[in-house]
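*Asks:* no sequence on this one, just coordinates:
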């Protein structure tokens, strides 16, 4: 819901020139100032608001509840009786005015007593829940998520008021009221999944208490309601979490409308050399690539994100079965700042799924009523889609708005209002009412219902009630699943029957054997295959009889099933089916299938490499993707040090390179990267040592590798070869004997060499970790191409010793201090070493002028100048593109600024001059100092118990093992430094404005 601050953004767009006091004008235009004093429409009646809604053809929207029956609704769920429970988020955004007052959020029960389709009775089920924003109907009550807790609320005396208020989990740490533990959903595997589980968490449910808190990182969370086992899971959800008809879990954050978890945390951490830092991914477009089509102007704070998602939330997979052919795969996302709801269609893509817009140039639902704030949805027992409309004037949080603007805003405007809407197909006149099942037979039958909400309810009630008398019917559904007799009802039943048996602890190997006896691409049975294979891995991994079926599914057409089969197969079996070793050839173009192979079978990496090379001989159209896969495979071979696999890899390298030298080089680079971490004591720990004194068993195998290394060494410095070949060859240079890289560096850092080759040489020096190479770079400074010096500075700024040498040359005037960019300057001015900080301050005079008004007055001149678009594009490429991307130029490191054309000019200028005034937590800079003295700065995009991953300017990702970290801290600032005026003249500013204003 909050829009991302422009903490990183330099690139700006101005409208009309301001008056003489630019700072005052900027203040009026920044961070909501461009609309805070504009008149706002008054709230509309429910009938008037309904008239403002435009919905996708074929659907209609009906009012279910409004004030005074409901207010501030943000979450809806239905219990096993079909009753509607609603969370009213009265605490949003900052809690009660008087801190001594009780919390304002609560759970209410809404009932339709006269059966006219509208709620007419309201009962406060559970009042005074601190910042409660989500719930799950569960057992005889609800699970409710508050600011730091998960609570179970239940009514035991029949008055529809919860007299049981148990805290089941405590210790969660919220980031803000939009990002806290929440959105509980019951999964197919009978676990309960939630978003943002960060904190030091303890189970406090009576009878299941844990004494020591578990440290959960900034990822998602799940627990098992029977055992109360809990754990961190892959994911980065904010407000939005859903399970679709096929068991996919989707979650959202403000700029990422649909994400999914592909690999569990245990798999991500299983092989630290698989190159996998996170187990989740975007499903379809995110950030600047998303598209929304509001029918009224969006009023966000300081980044409008015009035409894209800025407050994506409430992601919901529709499961009601009423919406037609695409209903099984439709996912809806709320966009409250845009007053709309989008619809996407989920489609398979390799080992995971992707999403496409259902309508190219219009959204599923949009309103011209600026108080309409859709925040979440839910499938109902009747198959309809229900929408929670918070109906507030503002949904931004004050944390993301400047203080003076926040002081003017009535944050609680609309707190006495709220609407709930029902969406059904236009031709549906009467929806069959829900009748709560009572018998086991009724529940089993409901597992095949056309409404997914009912199917999941039936599964949950069977498991909750320990209905073991359903065993025969459930087992029959699973074992006969591969021989359908027709009808969608039959197809739906086996998938839920499988997980119900599992939840009742009745699932056996024969059930899984039957569920995996055939391969089907997609659909209900394809999903059954996938989940059965997953259960084989989780609970029957040692069953040799099931491995044949796993092998069968690995060769099948369904990408998700193949990935689960890769993970479930016993790759240590010496009698392995040789056909399976070729699986990598058909997986080599999908990154998630690649990762599955690296996680599951590092012991077969050389065999997989052979399959990739064989496939590439026939088709090398995706050489870049395959080269990285080959490098990772070779790295894993080197790390393990298995002699047979090393021999296999060497023989592959020795094969004729008719398909190109790229794959040979990729393999040797992978070997060189992995050998320093080799786990076989008999194998030398560097490529040079490996080639010079290989183990006796490998003496006859190194010749092909030596040949590639020699060829690479010669190619790198030979100008008769193409730059493409020379740059590829430089990838090996950091692993060659010191004199080879020294010679190459001295040769390439001379006039007449291309910038790309020079930068490749500098990059090789950086990757080698050899501090003495910095002296060569400094000595060759005047001979380097100007465009190469930025890469050279990145190298020099890695170590204290080279920084000291650089500053000495600058102080002596040998190297101009003006070549140091603003972001590099900031590194020096914030360096842990006091001498470096002092010297840098003397050289650069501090980061910026302390008088921001003086700077603002200086840049006001740019507003009246006629800029040049071409020159502006060049300034953007030089100054901004390390962290921002526009028109396919640059890197997506900082906040998305693709919408600058719609941004108020003065507002953005102020953000440029004061980038640290408001910084979204996800764009906060971290600084890491390693035990060997290297310094890295960037955004923390992933962390685990073993490592942290930073995203640096130019999109580089640096994963640093925690064992090598001496110091890790946040600056609490943007990666974009203050003082852009040191690098950009007033004239250049005018050019950039022209570029941003006129670009297509």
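*Replies:* Arrived safely. Just so it is clear, the structure is predicted and the values come from calculations on it, not from any experiment.
*Asks:* only C-alpha atoms for contact and neighbour calcs from this point on.
*Replies:* Noted.
*Asks:* secondary structure of residue 570: a strand, I assume?
*Replies:* No - per DSSP: H, G, I helix; E, B strand; the rest coil, residue 570 lies outside any strand segment and is coil.
*Asks:* neighbours of it, how many?
*Replies:* Residues near residue 570, counting by other C-alpha atoms under 10 Å, number 20.
*Asks:* do a quick rundown of the helices in the stretch 601-750 of the chain.
*Replies:* For the stretch 601-750 of the chain, applying DSSP state H, counting those that start in this stretch gives helices covering 605-618, 623-640, 643-653, 662-674, 687-692, 703-717, 723-733, 738-748.
*Asks:* next: the stretch 351-500 of the chain.
*Replies:* Ranges of helices within the stretch 351-500 of the chain are 403-408, 440-446, 452-464, 471-479, 488-503, based on DSSP H, counting those that start in this stretch.
*Asks:* would JSON lines of these with distance to residue 773 and mean neighbour count be doable?
*Replies:* What follows is the helices of the stretch 351-500 of the chain, written out as JSON lines (distance: least, C-alpha to C-alpha, whole Å; neighbours: other C-alpha atoms under 10 Å):
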{"stretch": "helix 403-408", "distance to residue 773": "50", "mean neighbour count": "14"}
{"stretch": "helix 440-446", "distance to residue 773": "70", "mean neighbour count": "19"}
{"stretch": "helix 452-464", "distance to residue 773": "63", "mean neighbour count": "23"}
{"stretch": "helix 471-479", "distance to residue 773": "65", "mean neighbour count": "19"}
{"stretch": "helix 488-503", "distance to residue 773": "59", "mean neighbour count": "23"}
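*Asks:* mind checking the ones you listed for the one nearest to residue 601?
*Replies:* Among those, the nearest to residue 601 by C-alpha to C-alpha is helix 488-503 (27.1 Å).
*Asks:* let's bring in a second one:
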């Protein structure tokens, strides 16, 4: 809701201003009524108009942007036209940018065309271009679709442009991604693989890429392979092979690894090399010492010094998945299939955290169906893929008490 997005962004004095505006317009205290989003927007616009404090204005506008994220075709709130003119004349670039993004959400064609020009303008700042690209993608601005392949060659916009192809697909765009695949760095290749697993026609392109050797099977993480098996079925399994599942008894597997990870073996291991193993194997989803992804739990404060705890959660990640980290599969009415964990949810939208994108906003009226998988996004059998030295180095790193320098 709009209120929740603003709460915590503004000072008590700002709330007093907002509440005063409400009382002037409605004659009753705001806390005595349950406001609709429309009423809340009218109230916030009035507050922004009446405060001379640029920081307060910025906080309120950012709250509006957060609260409306993922929604389209919105009716402008009362007073918006006047406020837009007021902000356009401001000397504060942040206020101008926020007003521009809000105007797009409210269907202002001039603001949308300006955003499109910003995306294509290499002299604009990276932040401006990325925000404009994100806003246009959220709007489903069709003229952008014809430029996405071109934008993939722009280092500043490469990753969001790849992701946008799934939201604004054009004919043969998945095959165009395959043509570029080998020329991309590893991070971009990972985003391409993720993106190809979001639509049935894209998934068919991944199968073609696997069969032709453009995409190697080791380029497809297990969590993506599970999604692909759901979307493409037998054709994917034929090209990729069986998706690995845990076949051994958990207790026996843990016993095997404990026999390898002895104090003597750990003493010879290299935590710096283990950090590199962590980055490659775990870092896409987990943070440690502030570095890494945010799909799974932050491991910095976990019980990782305990070898039994470490092995149990690595060998059988789906054995006890906390509710907040259960895998959710969402299919949208336009054919995308997204896999992640729920970051936020309200009555208007769902926000997923995926491995390559920490914030995917989906309006609830665009969801065809969703289901919760009993499987963790963390793949089974990861330790089986490691050489003994890599395993020992990883465990040595996981048991450190402070960050160490990475060693290649």
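*Replies:* Arrived safely. Bear in mind that the values here come from a model prediction, so they are computed numbers and not experimental data.
*Asks:* circling back to that earlier point, out of the helices of the stretch 351-500 of the first structure, flag the one nearest residue 747 of the first structure.
*Replies:* Proximity to residue 747 of the first structure, assessed across these by C-alpha to C-alpha, is greatest for helix 403-408 (56.6 Å).
*Asks:* what range in the second structure does the closest one sit on?
*Replies:* Mapping helix 403-408 of the first structure onto the second structure (TM-score structural alignment) gives no aligned residues.
*Asks:* so what does that helix touch, helix or strand wise?
*Replies:* helix 33-36 (3 or more C-alpha pairs under 8 Å, 6 or more residues apart in numbering; DSSP states H and E).
*Asks:* the helix it packs on maps to which residues in the second structure?
*Replies:* With TM-score structural alignment as the criterion, helix 33-36 of the first structure doesn't align anywhere.
*Asks:* which residue numbers in the second structure does the helix or strand just after that helix align to?
*Replies:* Counting by DSSP states H and E, the next helix or strand C-terminal to helix 33-36 of the first structure is helix 46-51. Alignment note (TM-score structural alignment): helix 46-51 of the first structure is unmatched in the second structure.
*Asks:* over to stretch 471-486 of the first structure?
*Replies:* Using TM-score structural alignment, none of the residues of the second structure align to stretch 471-486 of the first structure.
*Asks:* which residues sit against the longest strand seen in the second structure?
*Replies:* Taking DSSP state E as the criterion, the second structure has its longest strand at strand 337-345. The contact list for strand 337-345 of the second structure, computed with C-alpha atoms under 8 Å, 6 or more residues apart in numbering, reads 197-199, 227, 295, 324-331, 350-355, 359, 377.
*Asks:* please repeat the previous calculation with a cut-off of 6 Å.
*Replies:* Contacting residues not belonging to strand 337-345 of the second structure are listed as 198-199, 325-331, 351-354 [C-alpha atoms under 6 Å, 6 or more residues apart in numbering].
*Asks:* those residues in strands, which ones?
*Replies:* Cross-referencing the contacts of strand 337-345 of the second structure against strands under DSSP E gives 328-331, 351-353.
*Asks:* just give me the closest of those residues to residue 7 of the second structure.
*Replies:* Taking C-alpha to C-alpha as the measure, residue 7 of the second structure lies nearest residue 351 of those, at 18.2 Å.
*Asks:* can I get the contacts of strand 337-345 of the second structure in TSV including neighbour count and distance to residue 49 of the second structure?
*Replies:* As requested, these are exported to TSV (neighbours: other C-alpha atoms under 10 Å; distance: C-alpha to C-alpha, whole Å):
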residue	neighbour count	distance to residue 49 of the second structure
198	25	42
199	24	44
325	18	41
326	20	43
327	25	43
328	21	41
329	18	42
330	22	39
331	18	40
351	21	30
352	25	34
353	25	35
354	25	38
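*Asks:* and these, which two are the farthest apart?
*Replies:* Checking the contacts of strand 337-345 of the second structure with C-alpha to C-alpha, the most distant pair is 199 and 325, at 23.3 Å.
*Asks:* which residues does the aligned partner of residue 293 of the second structure in the first structure contact?
*Replies:* Matched by TM-score structural alignment, residue 293 of the second structure corresponds to residue 891 in the first structure. Residue 891 of the first structure sits next to 881-885, 954-955 when contact means C-alpha under 6 Å, 6+ apart.
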